[in-house]
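Asks: Below are the sequence and a predicted model for it; my questions follow.
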Amino acid sequence: MNVMQYKIKLPKEYGMEKIRERVANNGVKTDGFLDLLMKVYLIREESKEYAPLYLWKSEKGMNHFIFDGYYDNILSSFGWRQINIAIPLIVEVNQKVKASHWVLEIEKDIKEVTKMKAPEFSITPKDALGKLLVYNPDKWKQVEFYFFKEKSKELECFGSFYEVLHIST
């Protein structure tokens, strides 16, 4: 299993309705994509960010997406982008996440230690529809994703909320 995400910071004058329209017209194209467990089309309106999140069953589907023409749509629309790759550690997602309208992302450094211990979720929200914890030992980062139907003001202090435009499975 692999997770990938690219974050596209758009100019402050960029109309986010363009991204909404893009996803409305094309989001279903990744439904049933080879080896894709889930693609979550995410935006942050206030910071003008488009940040699709992918959970892959294997590298075969991810490689197909990146190298067989599909990622070219990102290149032609937004230019060269770094793709963040991570290893899933805890995956608690099922069909309930399809009802999500918001995703809370919490990013943390993994501190240097003399004895390794697996990262854990840092919060336990009762109303989460699903959650995902990934890590990247190349950067020593962990990222937690929590899926919600409603945006919670009290959880905003932990990370960044993204609006969900579409979820492909």
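Replies: Cool, the structure landed.
Asks: going forward, measure contacts and count neighbours with C-alpha atoms only.
Replies: Will do.
Asks: I figured T30 was touching H166, is that so?
Replies: No: in this structure T30 lies outside contact range of H166 using CA atoms under 8 Å: 10.2 Å.
Asks: Which parts of the protein are strands?
Replies: Taking DSSP state E as the test, the strands found in the chain are 2-5, 8-9, 36-44, 49-50, 53-56, 84-92, 102-109, 130-136, 141-148, 160-168.
Asks: Same list, those, but as a markdown table with mean neighbour count please.
Replies: As requested, the strands of the chain are exported to a markdown table (neighbours: other CA atoms under 10 Å):
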| stretch | mean neighbour count |
| --- | --- |
| strand 2-5 | 20 |
| strand 8-9 | 16 |
| strand 36-44 | 22 |
| strand 49-50 | 20 |
| strand 53-56 | 21 |
| strand 84-92 | 16 |
| strand 102-109 | 20 |
| strand 130-136 | 21 |
| strand 141-148 | 22 |
| strand 160-168 | 20 |
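Asks: can you redo those as JSON lines with distance to V23?
Replies: Listed next are those as JSON lines, based on distance: least, CA to CA, whole Å:
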{"stretch": "strand 2-5", "distance to V23": "16"}
{"stretch": "strand 8-9", "distance to V23": "14"}
{"stretch": "strand 36-44", "distance to V23": "7"}
{"stretch": "strand 49-50", "distance to V23": "10"}
{"stretch": "strand 53-56", "distance to V23": "13"}
{"stretch": "strand 84-92", "distance to V23": "21"}
{"stretch": "strand 102-109", "distance to V23": "16"}
{"stretch": "strand 130-136", "distance to V23": "22"}
{"stretch": "strand 141-148", "distance to V23": "19"}
{"stretch": "strand 160-168", "distance to V23": "7"}
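Asks: got another, please set it beside the one above:
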Amino acid sequence: MHALQYAVTLPADYDMGIIRDRVRTRGHLLDTCAGLGIKAYGIRERGVDGSHVNQYAPFYLWADAAAMHRFLLGPGFRGVIRDFGRPVVRHWMGVHHERGPSAGAAPGSFVRRTQTLDEGTDPATAVEEAMAGLRRLARTDGVHSTALALDPRHWELVRFTLWEGTAPESETDGERFQVLHLSAPEAERLPTGAQG
């Protein structure tokens, strides 16, 4: 499993209806993408859920690295570059994935929580602790699915959690996104539990 996200930050007065329309008319194009576990078409709107920015920031969990490479070099991502410029693409290796009690429902939001591992932190211990927390979170009512991934270049963990509706107020330690559409053509290929 591989996690990927890019964010397009938009002007403060940007009409987010443009992004909503883009997702409404194009989101279905990845509903049959081979190798894609899930793509959550996420947005943040200035003044909503504590966001200071307008942003289009989809999050992906890939079941197949080759499919991820094809996407980044293919026509779909060229459209993002054409319309918004080339964004920085963040990428993490998958560590753990769990389906929650609401896995069959359409998610309405996701929360991305990032944790930088300090120089003195043992990465293996930090990952084990984060996986234990992820397993507990996965049993929470309203959780669609949740994943943990690691960027070993920056020694950073990211926890990505899809929620059936609005993420609960207790999820204050991360960035909150509204989900406009979920493409999940090969969600069943995302292995459950620890990766590797």
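Replies: Cool, got the structure. Just so it is clear, the model here is predicted, and its values are computed rather than measured.
Asks: Superposed, what's their TM-score?
Replies: Remark: TM-score between the superposed chains equals 0.90 [TM-score structural alignment, normalised by the length of the first structure]; 169 aligned residues with a CA RMSD of 2.0 Å.
Asks: Select, out of the strands of the first structure, the one closest to I66 of the first structure.
Replies: strand 2-5 (10.6 Å; CA to CA).
Asks: That closest one vs the second structure, average distance?
Replies: Between strand 2-5 of the first structure and the corresponding residues of the second structure, superposition yields a mean separation of 1.0 Å, by mean CA distance after the TM-score superposition for the first structure.
Asks: Quick one: distance of that strand to the chain centre.
Replies: When distances are taken as CA atoms, centre = their mean, to the nearest Å, strand 2-5 of the first structure is centred 7 Å away from the chain's centroid.
Asks: now do stretch 99-116 of the first structure
Replies: 12 Å.
Asks: The strands of the first structure: which one's closest to G15 of the first structure?
Replies: Short answer: strand 49-50, nearest of the strands of the first structure by CA to CA, at 10.9 Å.
Asks: how about that closest one, aligned to which bit of the second structure?
Replies: The aligned range for strand 49-50 of the first structure in the second structure is 55-56, by TM-score structural alignment.
Asks: Longest helix in the second structure, please.
Replies: helix 123-138 (DSSP state H).
Asks: residues touching the residue nearest in space to the middle of the first structure, list them.
Replies: Nearest to the geometric centre of the first structure sits L53, at 2.6 Å (CA atoms, centre = their mean). Residues near L53 of the first structure by CA atoms under 8 Å, 6 or more residues apart in numbering: V3, M4, Q5, Y6, K39, V40, Y41, L42.
Asks: roughly how far apart are the last one and Q82 of the first structure?
Replies: For L42 of the first structure, the distance to Q82 of the first structure (CA to CA, to the nearest Å) stands at 17 Å.
Asks: next one: the first one
Replies: Distance, V3 of the first structure to Q82 of the first structure, by CA to CA: 14 Å.
Asks: same check, this time on L132 of the first structure
Replies: Taking CA to CA, one finds L132 of the first structure at 21 Å from Q82 of the first structure.
Asks: Repeat that for Q95 of the first structure.
Replies: Distance from Q95 of the first structure to Q82 of the first structure, by CA to CA: 29 Å.
Asks: Can you find the partner of L10 of the second structure in the first structure?
Replies: Using TM-score structural alignment, L10 of the second structure pairs with L10 in the first structure.
Asks: same thing with Q115 of the second structure?
Replies: Per TM-score structural alignment, Q115 of the second structure is aligned with K108.
Asks: Same check on R153 of the second structure?
Replies: For R153 of the second structure, the residue aligned by TM-score structural alignment is D138.
Asks: Equivalent analysis for P87 of the second structure, please.
Replies: Aligned against the first structure - with TM-score structural alignment as the criterion - P87 of the second structure pairs with R81.
Asks: Identify the residues contacting its match.
Replies: Y6, K7, I8, L75.
Asks: what do you get if the cut-off is 10 Å, keeping everything else the same?
Replies: Listed by CA atoms under 10 Å, 6 or more residues apart in numbering, the contact set of R81 of the first structure reads Y6, K7, I8, I74, L75.
Asks: okay, now R78 of the second structure: neighbour count?
Replies: Using other CA atoms under 10 Å, the number of residues around R78 of the second structure comes to 15.
Asks: Excluding chain neighbours, what is closest to it?
Replies: The shortest distance from R78 of the second structure to any non-neighbouring residue, by CA to CA, 6 or more residues apart in numbering, is to L72 (7.9 Å).
Asks: Which position in the first structure pairs with the one you found?
Replies: Aligned partner of L72 of the second structure by TM-score structural alignment: I66.
Asks: Okay, its match and N26 of the first structure: tell me how far apart.
Replies: 17 Å.
Asks: repeat for K7 of the first structure
Replies: 18 Å.
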